[in-house]
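> Next one to model:
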Amino acid sequence: MSLRIGRSGLVGRASASFPIPGSPEGTGTDLAWIDDFWSKAGEHIFCREDDGALILPPNRVYKVNATAASLIAYLKRGGKVAKLKLPSAEAQRDTALFFGDLASLYRGDEPVNGTVSAETYSFSFTRLPVLGEIALTYRCNNACRFCYAGCGLTKSLTPFLTRRPARPTADYKHIIDIFADEAQIPFFSFTGGEPTLRSDLEELIAYAQQKKLITNLVTNGTLIDAARAHALKEAGLGSAQVSIEGPSADIHDNLAGRPGAFTETLAGIKALQEAKIPTQTNTTITRANLAVIHQMPAYLASIGIHRFAMNLFIPTILGEEADRLFVSYEEIGPYVDAVAKEAKKLGMTFFWYSPTPFCNYNPIARGHGNKSCAAADGLLSVAPDGSVLPCSSWDEPIGNLFSQSFRDLWFSEAARFYKEKRFAPAPCTSCESFVACQGACPLYWRYTHSEPSGFKKT
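Purely as a prediction, here's the structure:
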């Protein structure tokens, strides 16, 4: 009885909070601890028999063999390891070792039992998406200078995004059905725009919970008071990610495009925390906050945040504003390392979201995991009108879930263009790191009209 886990790249997006059970008592032939571990962690562990994708929170992806996938499916159906009639002592030992390593991976520890092996990454590592997001509206009460959807901005590469009309509640329930039943993703985010502008947000969260999906809310936090936070909690919201662009009002408000936004965001974070909703933050790194991002860990810790993320501004806007905010791949590395160093000192969890060329900044070597482009691959991104975008920042839909079936769309020629990374700059395709790096973000190259210069040919 062979149970194996293959380890490769990670898909990084918004994170969901999860419980951390203690270490197992033993991993020899003792199986008694497994059912207890599963009772605490099982609802946050997902395995698809369709493609063998094992998905652990917040968004780590592994591959398991058919035996392991079947065993996890058995537990998901309410089965108990204690009731299994394993055919031999060897099978009992393999089961104990497998779950010992699974428990280690779940906790974020290095597995030691030998059931985890490196697996060469390929563009078909998963057949179905790992994460989903629904932009419920492109309306927003802020006017962020770096907004990918052009909310509140006049000069944008993607102005039509703001004109994609929102749909009624029933239509988004249909999208949630697709997420659960066809895409088979375990968790997804409500985004925008600002999703809290929708009065039906709580109804949609509750519906997703009925479908056994874990939800995350990506928000600026400014419209969340104690009553709204309580309503979100009661609806079943799994976690929230709040955008905060600097450690002070002058920096944050400047980037958010509205005086007073910083104070309102802090109040929103406090309301979410008091409602016991697991909350982390995200900061978009631009030229306007680059000099102070190393201060973010200490500031966030001071307001009770222990998990936070950052991403690099990728311009979807034209003109001088984009030029003023732009930070290049060549210079970002030391700043990310400085943030990671401060976070480690404070015992905080830091997520780096953005893909970068390995020749400029290798996220795997620095412990951030593989942040290659997930466009129309690991990510299923849905615009307010049902259009499926390669990612929330990319303005070229591959179809629409209100007029096409998910399978026809997801496995279409348009989707394969992104899955096979045909957009990668020519020098990247001959680089020894291409399969893992995948040329980083194509929107970056579209903006800069350039190509990587530090690649190594195979």
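> alpha carbons only for contacts and neighbour counts from here, please
OK.
> what's the helix or strand for the closest residue to T279 other than its chain neighbours?
Using Cα to Cα, 6 or more residues apart in numbering and skipping the chain neighbours, the partner closest in space to T279 is A240 (4.8 Å). For A240, the host element (DSSP states H and E) is strand 239-243.
> do the same with F262
Here F262 sits within helix 261-274, counting by DSSP H and E.
> Show me what counts as buried in that helix.
For helix 261-274, a neighbour-count test (16 or more other Cα atoms under 10 Å) marks 261-262, 264-273 as buried.
> and the gap between the closest residue to A53 other than its chain neighbours and I224?
Closest residue in space to A53, ignoring its immediate chain neighbours: K63 at 4.8 Å, by Cα to Cα, 6+ apart. The gap separating K63 from I224 is 39 Å, by Cα to Cα, to the nearest Å.
> One more, please, to line up against the first structure:
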Amino acid sequence: MIAPLQLVAWETTRRCPLACRHCRGAARDAAYDNELTTEEGLCLIDGIAEFAKPILILTGGEPLFRPDIFELALHASGKGMRVVMSPCGQFIDAEGVRQIKESGIVRLSISLDGATARSHDAFRGVSGAFDKTLAALSRLKEAGIEFQINTTVSKLNHQELPAILALAKTTGAVAFNPFFLVPTGRGAAIADLILSPEEHEAALTWVAEKAFGDSLDVHPTCAPHFNRILRQGALHKENTPKRKRLLASRGCLGGNGFIFISHQGILQPCGFLDISCGNVRDAGFNVKKLYEESELFNQLRNRKDYRGKCGVCEFLDACGGCRARALKQAGDVLGEEPYCLYQPKKNMNEIIELDEIDRELLTRLQHDFPVSSRPFEAVAQECGLTEEVVLSRMKRLSENGLLRRIGVSLHSAKIGSISTLVAAKVQKERVEGVAAFVNHYTEVTHNYEREDGFNLWFTIVAPDKKRLNKILTEVREQPGVETVLDLPATHLFKIDVNFSLK
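Below is the predicted model of the structure:
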């Protein structure tokens, strides 16, 4: 299915005064040959407007190097497009602010790659860039022009993200967009600065928390696995309009909702996928034909053909992985996202073969688990195996989804704690918010929604009666909570269930 065209990024020029370490175009401060002329730019805008009214991002290089940039912006605005511009922040003076407002540009994207001049300027390759950018932001704020802050995330600055977000708020930004490093152009030389899968997970989890709860609009770019993290955490969030909007977002839109047009008119799925899908000049600026008929675009739209982990992942539709990183890492544009640590659950219809050792271990681990510093060593000795073999097999069975968890279960009363089962009657429209509130207590071990009148059931294990009563009182005071029943156990019945797989 071909998605409507929502976003177009047009690299109006590749010339740029900065020398950013990550630049996908390896831009330099010099004229480039064969860039689209003013007339061709107007024809390009007309070609897009004939079949879509997307957000048009005027980017570069430095778009302000084009003397006709405001003429182009005004033309696109007149065609019903929402026009935004992505300058480097070095040339926005009072006259520029006036022209921005008069040309119909509704938002600017300005980059801050560090919270200090030292870190930002080092990444951007020009001393003084940070101070000029802050001065530009101040002018934009004073003029009432909307702007967002973009940040290229790498090992150099991922610890600075909270500080950069705070700076974005101070400057008056309306949004914060962390861009996760893709190793193309000059970025290929700093591929070692890409976050590891574990660092991606931690950073994107932080972004997800801010996306749900911050006053700014926070959303990453070039990190489609953010949508998987978003959905995994969404069960614990109140059902707000922001939550609905976030969960409606999809992963990589390259070629299916988004296109990139180079300074020379070459159509690409995105700026980081340097693969030509036709030239707008050669197509007579029939952008619709190129968008709908590109062979690569149609391959990217058919996610069922994706390979590796992405191809079997249950979050494929929501995420899809970064196609540019897949191409760079393994030479396969349909391959798996190399910087996602998630292990997909296998297709439930797929039969996973267990050998005799697997069966023996799964049977053995269901009872009398050794309580020691190295329990798997004890199990290995008992089964005539090595500890390494047992751990390797446990890992494989866990990745296949057959082994969900090995953990301790404590008898709370014997260690001096007090426990209870709680049944709550909550107004239907408030259930998710109350559930999220309940879940924030570390003392809550289970929490389930039910279909009957008492629709929220959870268990509490507290250190004493005073703490238990405090939690119950706070839950009762939550909006939408009508009744809370405290149902402590009077008799315990433990069923020792074991399944023999031998």
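> Now render the buried residues of helix 261-274 of structure 1 as a markdown table, adding distance to L232 of structure 1.
Formatted as a markdown table, the buried residues of helix 261-274 of structure 1 follow (distance: Cα to Cα, whole Å):
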| residue | distance to L232 of structure 1 |
| --- | --- |
| A261 | 21 |
| F262 | 21 |
| E264 | 18 |
| T265 | 16 |
| L266 | 17 |
| A267 | 15 |
| G268 | 12 |
| I269 | 13 |
| K270 | 14 |
| A271 | 11 |
| L272 | 9 |
| Q273 | 12 |
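> What range does stretch 238-248 of structure 1 cover in structure 2?
Stretch 238-248 of structure 1 corresponds to residues 106-116 in structure 2, going by TM-score structural alignment.
> Tell me the gap between that stretch and the middle of its chain.
Distance of stretch 106-116 of structure 2 from the chain centroid (Cα atoms, centre = their mean, to the nearest Å) equals 19 Å.
> Which parts of the stretch 301-450 of structure 1 are strands?
Applying DSSP state E, counting those that start in this stretch to the stretch 301-450 of structure 1 gives strands spanning 307-312, 349-352, 379-382, 387-389, 399-400.
> So for P425 of structure 1, which of those strands sits nearest?
Relative to P425 of structure 1, the nearest member of these by Cα to Cα is strand 307-312, separated by 19.3 Å.
> what about that closest one, how far off from structure 2?
Overlaying structure 2 shows strand 307-312 of structure 1 at a mean distance of 1.3 Å from the equivalent residues (mean Cα distance after the TM-score superposition for structure 1).
> List the contacts of that strand.
Residues from elsewhere that reach strand 307-312 of structure 1, judged by Cα atoms under 8 Å, 6 or more residues apart in numbering: 279-286, 327, 348-354.
> Pull the most distant pair out of those residues.
Maximum distance among those (Cα to Cα): 27.3 Å, for T279 and V327.
> who has more neighbours, those two?
Neighbour tally, T279 of structure 1 and V327, criterion other Cα atoms under 10 Å: the higher count belongs to T279, 24 against 19.
> contacting residues for the aligned residue in structure 2 for the more buried one?
For T279 of structure 1, the aligned position in structure 2 is F147, judged by TM-score structural alignment. When contacts are counted by Cα under 8 Å, 6+ apart, F147 of structure 2 touches 107-110, 137, 140, 172-175.
> Regarding structure 1, what is its longest helix?
As assigned by DSSP state H, the longest helix anywhere in structure 1 is helix 89-107.
> what span of structure 2 lines up against the following helix or strand past that helix?
Per DSSP H and E, the first helix or strand lying C-terminal to helix 89-107 of structure 1 is strand 116-118. The counterpart of strand 116-118 of structure 1 in structure 2, using TM-score structural alignment, is absent.
> Now do the buried residues in strand 116-118 of structure 1.
For strand 116-118 of structure 1, burial by neighbour count (16+ other Cα under 10 Å) applies to V116.
> Check which helices and strands it sits against.
Helices and strands touching strand 116-118 of structure 1, by 3 or more Cα pairs under 8 Å, 6 or more residues apart in numbering; DSSP states H and E, are strand 5-7.
> Where does the strand it packs on end up in structure 2?
Taking TM-score structural alignment, strand 5-7 of structure 1 hits no residues over in structure 2.
> which helices and strands does that strand pack with?
For strand 5-7 of structure 1, the elements it packs on are strand 60-64, strand 116-118, judged by 3+ Cα pairs under 8 Å, 6+ apart.
> residues contacting the residue nearest to S248 of structure 1 when sequence neighbours are not counted?
Nearest non-adjacent residue to S248 of structure 1, counting by Cα to Cα, 6+ apart: F262, 7.5 Å away. For F262 of structure 1, the contact set (Cα under 8 Å, 6+ apart) comprises 244, 248-249, 252-253.
> out of these, which are buried?
Among the contacts of F262 of structure 1, those buried by neighbour count (16+ other Cα under 10 Å) are 244, 249, 252-253.
> For D337 of structure 1, state which of those is nearest.
Taking those together and measuring to D337 of structure 1 by Cα to Cα, the closest member is I244, at 19.4 Å.
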